[in-house]
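1. Can you look at this prediction? I've put the sequence above it.
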Amino acid sequence: MTSLLKINESGGYRFLPGIAPYSSGVVAMPGFEIVHAALQTPLPWHAGLHAARRYLEGKNLTCHNLCAVELRCPQPYTMEGFIDFNTQYRSLLNAWEMIVDGLNPVARTNVAPMFDHPREAMLFAFSYSRPSDVSRSTFVVAGGGELPDGELAERRIVRVGETGPDALLEKAECVAEIMNSRLLGLGGSSELLTVLDVYTVHPLHSLLESVLISRLPAIASRGVHWFYSRPPIVDIEFEMDMRGVVHEEVVNL
């Protein structure tokens, strides 16, 4: 599946094509590594991305090295609202000339915290590529809920409108399959994962035992970071993202 990867020569990474708002994941090219940077204090998304760009330029990098973005929104969007936000978001990437052969190379996660939610969409974290002699593969798997890759349409949500135990298991199975598919597409493996994030407001214990640990074995040793949050679209109930990196930063922008 790595044959599906596209090259972002200016950024020093390859990406797995997704849809217009985001790619499905990114992996550093030889001679580069991907670094994860969490903001000490989240910023409004537009100002935050400008601040992230300045941060990278201060390291003699460019906006093209920005390869993944993590956002927090006030509440889940309607499908139409999500598409509208994506249009605004992509317009900034267009203005920065970050689109590669018509494809968006930047991976993304966007979720709505259940408590202490922001008043507007905020930049929570980002990942970037930099020249490095790190020999292992470093990568980010974009966020995904129980909406199979492809068209953004409510009818494609798994067990839409249902939150019973069986429905949640099926949703978690779908998400685990998406995560594994993207991981394989990036040429990664479970052994290289360093962080696995889960975003849901539903009980996690049974999903871990019945689905997640068997489908994503790294959880048994790495655990999961559970964010008590909702996915970005109304009626999506379960989301994950993952990464395999060597360096993690906390930054004040």
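-> Looks like it arrived, so ask away.
2. hey, let's count contacts and neighbours off CA atoms from now on
-> OK.
3. quick check: longest helix of the protein.
-> The single longest helix within the chain, with elements called by DSSP state H, is helix 165-185.
4. Could you give the separation of the following helix or strand past it from the chain centroid?
-> As assigned by DSSP states H and E, the chain's next helix or strand after helix 165-185 is strand 195-199. Taking C-alpha atoms, centre = their mean, to the nearest Å, one finds the center of strand 195-199 at 10 Å from the center of the full chain.
5. in strand 195-199, what's buried?
-> Judged by neighbour count (16 or more other C-alpha atoms under 10 Å), strand 195-199 contains these buried residues: 195, 196, 197, 198, 199.
6. residues in contact with the longest helix of the chain?
-> Residues outside helix 165-185 that contact it (C-alpha atoms under 8 Å, 6 or more residues apart in numbering): 1-5, 16, 24-25, 141, 144-149, 158-159, 162, 189, 207, 210-212, 215-216, 237-242.
7. also this one, for the comparison:
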Amino acid sequence: MTNTVEAPNSGYRFMPGVSQYSCGIGALSGFAIARVRFSEPVPLKEGFARIADILKAAGRPLTAFGACELRSPAQFTEEGFRAFNEIYIKTLIEWGVMRDGVNPVARSNVCPKIDPPQEPCFHAFSYTVPAAADAPASFVVAGSGESVEGKGNYRDHIIAPGDTSPAGMLAKAKWVLDEMERRMSAFDGTWKDTTAVQLYTLHDAYPVLESELGRRGVLRNGLTWHFNRPPVVGLDYEMDCRRVHLERVI
């Protein structure tokens, strides 16, 4: 099992990732993860303000913020993605969530093909709430596209770059599914533990649904397929997953 780190005053532990996000979070004993989805995308600045209000109303500190799902207008260049991340993490530093360059917050950031937002927005977020000691475990695994993270750029490490044929999509899916399983293992989780799995691609994933996702047990509780691109130019296939029993839409 991959080592995890307890985030201070948060109610969760996280699997270290890169500076812009962690690989995932898992609730500590005595806590559960709750997820809130906005009925409409909320621009980043307004979204952070609304999240702060929701945390305060729930009697939770800002450091309970553990994961978010973002929507962006279009895929970023590598340089544009770095610039966006610098803006995004400023609030996490101000909130005391990100300390000493270590970011515990898991994240997915994808780009809708249909009716995209005009600017980066929040789609959903997750945070911890107190729970009984015997409450079921909960975790949120961050999104991953078909490239190794933390290598300076994505383009030189993309799996089957530019290949959206059935063979290319299979290679991409296998890599991302392996990464999802690696991240879940940090929280003692497997596909049978998930309450939701999300796929983000514009390309034909149907050939791999049964042969790869079905074979691994990904589809046991269904699959939510968003007609969205991953956040960086050159990426074509992304997934995330979670085990969360408390969800609401506002």
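-> Alright, I've got the coordinates. Since the model is a prediction, treat every value here as computed from it, not as a measurement.
8. Just the buried residues of the contacts of helix 165-185 of the first structure.
-> For the contacts of helix 165-185 of the first structure, burial is judged from neighbour counts taken by 16+ other C-alpha under 10 Å, and it is met by 5, 16, 24-25, 141, 144-148, 158-159, 207, 211-212, 215-216, 237-242.
9. so how much does the longest strand anywhere in the second structure differ from the first structure once superposed?
-> Scanning the second structure for the strand with the most residues, using DSSP state E, yields strand 31-43. Following the fit onto the first structure, the mean deviation recorded for strand 31-43 of the second structure is 0.8 Å by mean C-alpha distance after the TM-score superposition for the first structure.
10. check contacts around the equivalent of residue 164 of the first structure over in the second structure.
-> Mapped onto the second structure by TM-score structural alignment, residue 164 of the first structure lines up with residue 165. Applying C-alpha under 8 Å, 6+ apart to residue 165 of the second structure gives no contacts.
11. ok, now how distant is residue 165 of the second structure from residue 198 of the second structure?
-> Distance of residue 165 of the second structure to residue 198 of the second structure, computed by C-alpha to C-alpha, to the nearest Å: 21 Å.
12. Which stretches in the second structure count as strands?
-> Defined through DSSP E, the strands belonging to the second structure, from first to last, are 5-6, 12-15, 24-27, 31-43, 65-71, 106-112, 121-130, 139-145, 196-200, 224-226, 228-229, 238-243, 246-249.
13. List of residues touching the fifth one?
-> For strand 65-71 of the second structure, the external contacting residues (C-alpha under 8 Å, 6+ apart) are 10, 12, 24-25, 41, 55, 97, 104-112, 116-117, 120-128, 140, 142.
14. same thing with the last one?
-> Contacts made with strand 246-249 of the second structure from outside it, assessed by C-alpha under 8 Å, 6+ apart, are listed as 33, 34, 35, 36, 37, 38, 39.
15. Most neighbours among the residues you listed, which one?
-> With neighbours taken as other C-alpha atoms under 10 Å, the top of the contacts of strand 246-249 of the second structure is residue 33, carrying 30 neighbours.
16. Contacts only, for the residue nearest to that residue when sequence neighbours are not counted.
-> The shortest distance from residue 33 of the second structure to any residue that is not its chain neighbour, by C-alpha to C-alpha, 6 or more residues apart in numbering, is 4.4 Å, and that residue is residue 128. Taking C-alpha under 8 Å, 6+ apart, we find residue 128 of the second structure in contact with 10, 11, 12, 27, 31, 32, 33, 34, 60, 64, 65, 66.
17. ok, the second one touching residue 64?
-> Think residue 11 of the second structure. Yes: contact status for residue 11 of the second structure versus residue 64: in contact at 6.4 Å, counting by C-alpha atoms under 8 Å.
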